[in-house]
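> build me a structure from this.
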Amino acid sequence: MKTKTNNASVSKTPFTEKRPVLSVVIIELLLLVAMFMAGAYATIQQLSYTAPVLIAFIPISLVLIIFLTLKKSWGRYGFQSLSAIAPQNWIYYLPLVLALICVALNGFRSFTWKEALFFVFFTLMVGFVEETVYRGLILHILLRKKSVTAAVITSSLLFSVTHVLNMLSGQSVEDTVVQLVYALLTGAALALLIVKNRNIIPLIIYHFIHNLLQFLGQDGRGVSVWDYVVLGILLLHCVWLVLSLKKEPAIPRVSDATQEMA
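Below you'll find the model as predicted:
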């Protein structure tokens, strides 16, 4: 009887828990394939530069919403009330505000209100999808079986790798390298923040505003001084968060933490 019970419990173990690394690889590959196919279609049809993301991310966002709703997993992946963040922990979001100010200092181009509304929708969708995938699904899966260090580094690397696709857009090597490092440090800072506060909402808001500022920024600009300032801010932010987390008690496994939040 004990053997049957043990076998039954093992069979009910989710695949993501039995094979966390493979699960993460599958999610990343599916996202990359979706982006590559959407990019190829947009190129053939000579669509706008935003078309590949729209083609790939609209169905992905719908799948995520349906999945989180049917599984009743919104809270598990960090969709918590902002009031759940401890008042003293709000200070750890200050570097993100400074980073946004630096991005805004790059300047803006002229745009119509229709363009602005489109980019609000576009960047909000991108923020939701990328944060839910990388700081939600992938980070959550890794934290169930791996250390915080391994989970943060892996999710950040995968987030950075996804931006390799931008090399195909014809931008310079310097722009691409800076963007990869930018994505790596951003991914690490945001992952550390969700480990600390277990809340994905501020991350989506930051991602949304950051991308919106960039899309409404100067056309065709290369890497600026402010971009390097942001890199410095993000690096110091990661160090600050790591030191802060080291002072805290051992962080419970995600499975235990989410049971408490449910």
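> contacts, neighbours, all on C-alpha from now
Noted.
> could I get the full set of helices for the stretch 51-200 of the chain?
Ranges of helices within the stretch 51-200 of the chain are 51-70, 94-104, 113-130, 139-145, 148-162, 173-197, based on DSSP state H, counting those that start in this stretch.
> tell me which of these is the most buried.
Mean neighbours per residue, mean count of other CA atoms under 10 Å, is largest over the helices of the stretch 51-200 of the chain for helix 139-145, with a mean of 23.
> residue 238: what's its closest spatial neighbour, skipping adjacent residues?
residue 189 (5.1 Å; CA to CA, 6 or more residues apart in numbering).
> tell me who's in contact with the one you found.
By CA atoms under 8 Å, 6 or more residues apart in numbering, the contact list for residue 189 reads 234, 237-238, 241.
> any idea which of the helices of the stretch 51-200 of the chain gets closest to residue 21?
Minimum separation from residue 21 across the helices of the stretch 51-200 of the chain (CA to CA) falls at helix 139-145, 7.2 Å.
> what does that closest one contact?
Residues external to helix 139-145 that are found in contact with it (CA under 8 Å, 6+ apart): 16-17, 20-21, 23-24, 77, 150-152, 155, 191, 253-255.
> so what's the gap between that helix and the chain middle?
Put simply, helix 139-145 sits 15 Å off its chain's centre (CA atoms, centre = their mean, to the nearest Å).
> do you know how far the residue nearest the centre of the chain is from residue 156?
Relative to the mean C-alpha position of the chain, the nearest C-alpha, by CA atoms, centre = their mean, is the one of residue 131, at 3.1 Å. For residue 131, the distance to residue 156 equals 11 Å [CA to CA, to the nearest Å].
> compare with the first, here's sequence two:
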Amino acid sequence: MKILKNPYWPAIGVAVLCTFFTALGSAIAEMTEAEEAAAYLIMAGGVAVSALLGLLIMKRSGNVMKQYGFRLPDRNGIGHVWMYVPLFLLELVPVLIYGFHFNKQPVVYMVLLLFTLLVGLNEELYFRGLVVGYLNRVSTRTAIIGSSVIFGALHAVTALNGKNLGLVLLQVGFAFLAGLVLVQIVVLTKSLWPGILWHIVHNFLSFSTEDVFDEKAILVVSVQVILLLVYAIGMGISLSKRQALERPVTMG
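Here you go, the predicted structure:
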């Protein structure tokens, strides 16, 4: 892979590319006034195109896939199951407050599962794969902070849709902290798969319960942001102890 003098621009470029195709699928679904299942299918198509382009960019870079994190978690690092428990406990917050609300047609959940599978793969291969790959040329610290800021900033654009300002700010904070936690997991385990799995679960539950996401939304997101903040700090301490912040992380 050729070393770019300024890795920030390609990092931002691939992040915008990822967001563009996701937004394009959503826009087409809205313009066609598609039914719920069809809308998810259209959006899944946009995400699939994005993921294929991302994989093509990885291939053309000359690096093997495992160097971007498509490998099992490193058991020599902090790759044990316990490390992932806080992420999945995070998803219990809306369930405890709202309960389960699976009242849609089965076909909707089937298409929704396909959509969330693609979104989880797509966003992780871009933000924790390509973006981290570019910024890691500077240092691991730059990759961690930079990828989290880009992830939070692009989610801020999608969050600005007329919602309560406080909720929007919380969602942006959630995106930044989630990105911070996920990229630290990649650095510690050298694997994208834990983040992909969590992303799928989070999105599936979020879309499944969006019909009941009412005035309690601020409470739910606030609790999740606090949990993510504590988790991110704990992960940062683990990284500092390993003295892995000032040198590029090696995936191979």
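> quick check, nearest of the contacts of helix 139-145 of structure 1 to residue 206 of structure 1?
residue 191 (12.8 Å).
> ok, the alignment partner in structure 2 of that closest one to residue 85 of structure 2 distance?
Mapped onto structure 2 by TM-score structural alignment, residue 191 of structure 1 lines up with residue 183. With distances taken as CA to CA, residue 183 of structure 2 is found 16 Å from residue 85 of structure 2.
> picking that back up, out of the helices of the stretch 51-200 of structure 1, flag the one nearest residue 230 of structure 1.
Checking those against residue 230 of structure 1 by CA to CA gives helix 94-104 as the closest, at 5.3 Å.
> what's the angle from that closest one to helix 173-197?
150 degrees (axes from the mean of the first three to the mean of the last three CA atoms, to 10 degrees).
> now helix 94-104 of structure 1: which residue numbers in structure 2?
On the basis of TM-score structural alignment, helix 94-104 of structure 1 is assigned to residues 85-95 in structure 2.
> who's in contact with that stretch?
Residues outside stretch 85-95 of structure 2 that contact it (CA under 8 Å, 6+ apart): 198, 202, 205, 220, 223-224, 227-228, 231.
> of the residues you listed, closest to residue 38 of structure 2?
Nearest to residue 38 of structure 2 among the contacts of stretch 85-95 of structure 2, counting by CA to CA, is residue 205 at 18.9 Å.
> what do we get in structure 1 for that closest one?
Match for residue 205 of structure 2 (TM-score structural alignment): residue 213.
> from residue 82 of structure 1, how far out is its match?
Going from residue 213 of structure 1 to residue 82 of structure 1 by CA to CA gives 23 Å.
> and the two? Which one has more around it.
More crowded of residue 213 of structure 1 and residue 82, by other CA atoms under 10 Å: residue 213, with 21 against 14.
> any idea how far the residue nearest to the more buried one when sequence neighbours are not counted lies from residue 184 of structure 1?
In space, and not counting its chain neighbours, residue 213 of structure 1 is closest to residue 104: 6.2 Å by CA to CA, 6+ apart. Applying CA to CA, the value for residue 104 of structure 1 to residue 184 of structure 1 is 21 Å.
> what does residue 195 of structure 1 give?
16 Å.
> which residues touch residue 129 of structure 1?
Counting by CA under 8 Å, 6+ apart, residue 129 of structure 1 makes contact with 57, 60-61, 64.
> what about structure 2, which of those residues hold up?
Comparing those with structure 2 on both residues aligned by TM-score structural alignment, their matches' CA atoms under 8 Å, the contacts found in both are 57, 60-61, 64.
> could I get the residues you listed as TSV with distance to residue 179 of structure 1?
Shown next, in TSV, are those (distance: CA to CA, whole Å):
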residue	distance to residue 179 of structure 1
57	20
60	23
61	24
64	26
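> just name the closest of the residues you listed to residue 9 of structure 1, please.
For those, the closest approach to residue 9 of structure 1 (CA to CA) belongs to residue 64, at 27.1 Å.
> map that closest one across to structure 2 for me.
Counting by TM-score structural alignment, residue 64 of structure 1 lines up with residue 54 in structure 2.
> might one say that its match is in contact with residue 128?
No - applying CA atoms under 8 Å as the test, residue 54 of structure 2 and residue 128 come out as separate, 11.7 Å apart.
> what lines up against residue 31 of structure 2 once you look at structure 1?
Residue pairing (TM-score structural alignment): residue 31 of structure 2 is matched to residue 44 of structure 1.
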